[in-house]
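Novice: next one to model:
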Amino acid sequence: MTTQEFLGKKEFTIHTQTVSESCPSNIALIKYWGKYENQIPANPSISYTLNHCKTNTSMEFIADETFSVQTFLSGNEEVKFAEKIEKYFKNIEPYLPWILKGKYIIRTENTFPHSSGIASSASGFGAIAKCLMKLDEIFTGEITEEHSLKKASFLARLGSGSACRSLYNGLVVWGTSDEVAGSSDLYAVKYPDSEIHEIFRDFNDWVLLIHEGQKSVSSTVGHGLMKTNPYAERRFQEARENFVPMKEILKSGDLHQFIKLVEHEALTLHAMMMMSDPAFILMKTGTLEVINKIWDFRKETGLPLFFTLDAGANVHLLFPSDNSKEKITTFIERELLLHTQKNGVVKDIMKF
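Specialist: Predicted structure coming up:
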């Protein structure tokens, strides 16, 4: 499916309407870091979609009023976010020709704390894109579920790259890869469940809130710095190459190799930050202490507790929901929570 196929060509009749949608966040296993114009990823990525950490959004469209956007986050008006959404809506007008023909009041709430290391931009733009597709269906007539999801993923990508992966449950791929049939730079696709071993279908993600404040460098700036990073091209190639072992790992259920690859990807992401110009470090002392304790715990017990990191200090603790879960959670609560701010942890699962 090409960009041309997402262009809005149908006749439409608009009227005042309110819709609501919900969208989860996701955590990448093979990381996306670096992009080209129009939110095209420099390398493919694969992520787990979370089950509990979601953005719930209602969108009131008031027809025939001057185009404007009002946004409320947990009941508080957010003017800067409204300006960002106005710009976003103007950018996607070619794909939704009715979008600038009214006023919007958008109310949104997250089920997880702000600045928690869980991508609220992914769940937020995912929910907005789903609301827009609901309106599009109302205004332009019938649309297939498959096309609606693909177009929602396409639109979400133009707001926040990783948001396109949040439209599907389970494991999701964004970016063209020879290893994944139907994969695209324009939207995400669901990784086939039939190719995933059952051990990877019921996983825990506990996010340790090492640092709950604003990041010193935004992800947008971080992506931009990859343009001058001397190691960028090799990194992009490595991510493409990592889909080869990942495909085999997911099919065979090789948890040992899964752990090795996921942790390597997380550390590589932060290595790219450290090798940017200017360089920046988002990990904190607590991040490193947790990583070392995880490695020691795994060496001593052989239990499959491991980590991944987003572009921040907080640590995503990953472990399967099998008979090792009780010992792992006891260790987390006794040894790792003390490295967080205020014993902060967000508990989620990836189950499909």
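
Novice: every contact and neighbour count from this point should use C-alpha atoms.
Specialist: Will do.

Novice: figure out the helix or strand that K54 lives in.
Specialist: strand 45-63 (DSSP states H and E).

Novice: in that strand, what's buried?
Specialist: Residues 45-63 are the ones in strand 45-63 that count as buried (16 or more other Cα atoms under 10 Å).

Novice: do the same with stretch 11-19
Specialist: Buried-residue list, stretch 11-19, by 16+ other Cα under 10 Å: F12, I14, T18, V19.

Novice: about what we covered before: elements contacting the strand holding K54?
Specialist: Packing partners of strand 45-63 (3 or more Cα pairs under 8 Å, 6 or more residues apart in numbering; DSSP states H and E): strand 17-30, strand 102-110, helix 120-140, strand 171-174, strand 345-351.

Novice: which stretch among the ones you listed comes nearest V221?
Specialist: Of all the helices and strands packed on strand 45-63, it is helix 120-140 that lies closest to V221, at 14.9 Å by Cα to Cα.

Novice: how distant is that closest one from the center of its chain?
Specialist: The chain centroid and the centroid of helix 120-140 are separated by 16 Å, computed with Cα atoms, centre = their mean, to the nearest Å.

Novice: kindly report the same for stretch 130-144.
Specialist: 24 Å.

Novice: repeat that for stretch 339-346.
Specialist: 22 Å.

Novice: who touches it?
Specialist: Contact with stretch 339-346 is made by 112, 206-212, 286-287, 289-290, 337, as judged by Cα atoms under 8 Å, 6 or more residues apart in numbering.

Novice: farthest pair in the residues you listed?
Specialist: F112 and E289 (24.2 Å).

Novice: tell me the contacts of S74?
Specialist: R107, T108, E109, N110.

Novice: what about 7 Å?
Specialist: Contact analysis of S74 by Cα atoms under 7 Å, 6 or more residues apart in numbering lists T108, E109.

Novice: what is the neighbour count of the closest residue to T2 other than its chain neighbours?
Specialist: Leaving aside its sequence neighbours, T2 sits nearest to L186 (Cα to Cα, 6 or more residues apart in numbering; 7.7 Å). As a burial measure, L186 scores 25 neighbours (other Cα atoms under 10 Å).

Novice: helix, strand or coil for L186?
Specialist: Here L186 is recorded as coil under DSSP: H, G, I helix; E, B strand; the rest coil.

Novice: and it, how far from L336?
Specialist: Between L186 and L336 the distance is 39 Å, computed by Cα to Cα, to the nearest Å.

Novice: for the comparison step, fold the sequence that follows:
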Amino acid sequence: MIEKDFIPSAYNHTITEGKVSYKSPSNIALVKYWGKKENQLPQNPSISFTLDACATTTKISFKRLNKPSEEYSFDLLFEGNSKEDFKPKIKIFFTRIEVYLPFLKEYHFTIETSNSFPHSSGIASSASGMSALALCLVALEKQLNPEMSDDFFTKKVSFLARLGSGSACRSIEGDIVQWGNHENTEGSSDLFGIKYPYKVHDNFKRFHDTILLVDKGQKQVSSTVGHNLMHNHPFATQRFKQAHENLDKLIAVFESGDLKEFIAIVESEALTLHAMMMTSMPNFILMKPNTLEIINKIWEFREKSNSNVCFTLDAGANVHVLYPENEKDVVFQFIKDELIGYCENQQYICDRIGFGAKQLKMNA
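Specialist: Okay, the predicted model is just below:
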């Protein structure tokens, strides 16, 4: 598919008012997306586990205006309170997607959104938030065009979510989603995420992710700034090549169930992401001392116990501790005994692989 495929022709239905609500999860990348081209297109492909507990719930109430507005007409409530400082990001998003959703200035929207995790927790909410919003808007479009297929609906939501936050395109489905052109992945695209199309061993079916909140402060560098630092980065070309190679390796790993090789790839990807930030200009060190303490503790525990626990990182100090279902009791005891002391206020979030967004029933 190409971008113009998502531009609709005239709608064959009219909707005066209504409501729609979706719950959409966050995700954690195994092969990292870092560096983007114009229009939120990735410099390299990525793949992620869809999460379950860390999610955003968004409800949109919409009412058709007497005549189209010159500006986008919407109110925004975050966890029940007006949130004016979120509005500029929504306006930017609407501006990017209006060509694909030409009805946006024909309605007034009341957008009510909330997270299952504290907004100040240091967990990125852009993936879950933008995917939930995109789902609601395309659900309205499906009412205007009921002939829209389920497959096209999913692709369009992912396509639009990407224009709000790149990683949001990986939150629509589960349990493993790939985004970005990759010559050895059938159906892969820079435009939207796809459900991973190949065999996945049972070892990876019920993975757990305990998120250790090392630093709940505001991000030291925004994702947009971080991605832009990949332009003219001295190691960018090799990094993009590495991502393709690691995706090739994961195809074999997911099929065979090789947990040791999985660990090697995932931890290398996490450390490479931070290495790219440390060697950019300007440069940033996003890990905190306690991040390093946790990593070393995980390595020590894995060595002495022969466990298959591993870590990954986003562009920040928090640590995602990944482990298979059959080790959950032993690993979680280790986390409680040895790791949560390194978390801010001993806070952590227990999560696991999930299966994508869900539409919520609306009360009449």
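
Novice: ok, back up a step: which of the helices and strands packed on strand 45-63 of structure 1 sits most buried?
Specialist: strand 171-174 (a mean of 26; mean count of other Cα atoms under 10 Å).

Novice: circling back to that earlier point, ok, so of the buried residues of stretch 11-19 of structure 1, who is nearest V173 of structure 1?
Specialist: So of the buried residues of stretch 11-19 of structure 1, ranked by how close each gets to V173 of structure 1 (Cα to Cα), first place is V19, at 27.7 Å.

Novice: which residues does that closest one contact?
Specialist: S58, M59, E60, C131.

Novice: now the residue lying farthest from the centre of structure 1: closest residue in space that isn't a chain neighbour?
Specialist: Largest separation from the mean C-alpha position in structure 1: D64, at 34.2 Å (Cα atoms, centre = their mean). Nearest residue to D64 of structure 1, sequence neighbours excluded (Cα to Cα, 6+ apart): G102, at 5.0 Å.

Novice: and what of S26 of structure 2?
Specialist: S128 (4.6 Å).

Novice: that neighbour: what's it in contact with?
Specialist: S24, P25, S26, A55, T56, A168, S171.

Novice: closest to F103 of structure 2 out of these?
Specialist: Nearest member of the contacts of S128 of structure 2 to F103 of structure 2, counting by Cα to Cα, is A168, at 22.2 Å.

Novice: now the equivalent of that closest one over in structure 1. Nearest residue, chain neighbours left out?
Specialist: Using TM-score structural alignment to pair residues, one finds that A168 of structure 2 aligns to A163 in structure 1. Nearest residue to A163 of structure 1, sequence neighbours excluded (Cα to Cα, 6+ apart): A122, at 3.6 Å.

Novice: how far away is the aligned residue in structure 2 for the one you found from R352 of structure 2?
Specialist: Aligning on TM-score structural alignment places A122 of structure 1 opposite A127 in structure 2. Here the distance between A127 of structure 2 and R352 of structure 2 works out to 16 Å (Cα to Cα).

Novice: just to revisit the earlier point, for the residue nearest to A163 of structure 1, what are its contacts?
Specialist: S25, S160, S162, A163, S166.

Novice: the second one contacts F125, correct?
Specialist: Yes - between S160 of structure 1 and F125 there is a contact under Cα atoms under 7 Å: 6.5 Å.

Novice: all helices for structure 2, in order.
Specialist: 87-97, 126-144, 150-164, 223-228, 236-256, 259-278, 289-305, 328-334 (DSSP state H).

Novice: how close does the fourth one sit to structure 1?
Specialist: Translated: helix 223-228 of structure 2. Mean deviation of helix 223-228 of structure 2 relative to structure 1 after superposition (mean Cα distance after the TM-score superposition for structure 1): 0.7 Å.

Novice: what's that helix aligned against in structure 1?
Specialist: The alignment of helix 223-228 of structure 2 onto structure 1 (TM-score structural alignment) spans residues 219-224.

Novice: now that stretch: buried residues?
Specialist: Buried positions in stretch 219-224 of structure 1, judged by neighbour count with 16+ other Cα under 10 Å: G222, H223, G224.

Novice: starting at the chain centroid, how far to that stretch?
Specialist: On Cα atoms, centre = their mean, the centre of stretch 219-224 of structure 1 falls 15 Å from the chain's centre.

Novice: matching residues in structure 2 for stretch 237-248 of structure 1?
Specialist: Residue span in structure 2 matched to stretch 237-248 of structure 1, by TM-score structural alignment: 241-252.

Novice: flag every buried residue along the matching stretch.
Specialist: So for stretch 241-252 of structure 2, counting by 16+ other Cα under 10 Å, buried means Q242, A243, H244, N246, L247, L250, I251, A252.

Novice: quick one: map the residue nearest to T2 of structure 1 onto structure 2.
Specialist: Aligning on TM-score structural alignment places L186 of structure 1 opposite L191 in structure 2.

Novice: could you report the neighbour count for the closest residue to S324 of structure 1 other than its chain neighbours?
Specialist: Spatial nearest neighbour of S324 of structure 1, chain neighbours left out: L303 (6.6 Å); criterion: Cα to Cα, 6+ apart. By the criterion of other Cα under 10 Å, L303 of structure 1 has 16 neighbours.

Novice: quick check: the gap between L303 of structure 1 and K325 of structure 1.
Specialist: 9 Å.

Novice: same check, this time on S184 of structure 1
Specialist: 36 Å.

Novice: repeat for K103 of structure 1
Specialist: Distance from K103 of structure 1 to K325 of structure 1, by Cα to Cα: 49 Å.

Novice: do the same with E142 of structure 1
Specialist: Taking Cα to Cα, one finds E142 of structure 1 at 46 Å from K325 of structure 1.

Novice: same question for V207 of structure 1.
Specialist: Taking Cα to Cα, one finds V207 of structure 1 at 16 Å from K325 of structure 1.

Novice: neighbour count winner among those two?
Specialist: V207 (23 against 16).

Novice: now check structure 2 for the residue matching that one.
Specialist: Looks like V207 of structure 1 aligns to I211 there (TM-score structural alignment).

Novice: contacts only, for its match.
Specialist: I211 of structure 2 neighbours (Cα under 7 Å, 6+ apart): V319, H320, V321, Y348, I349, C350.
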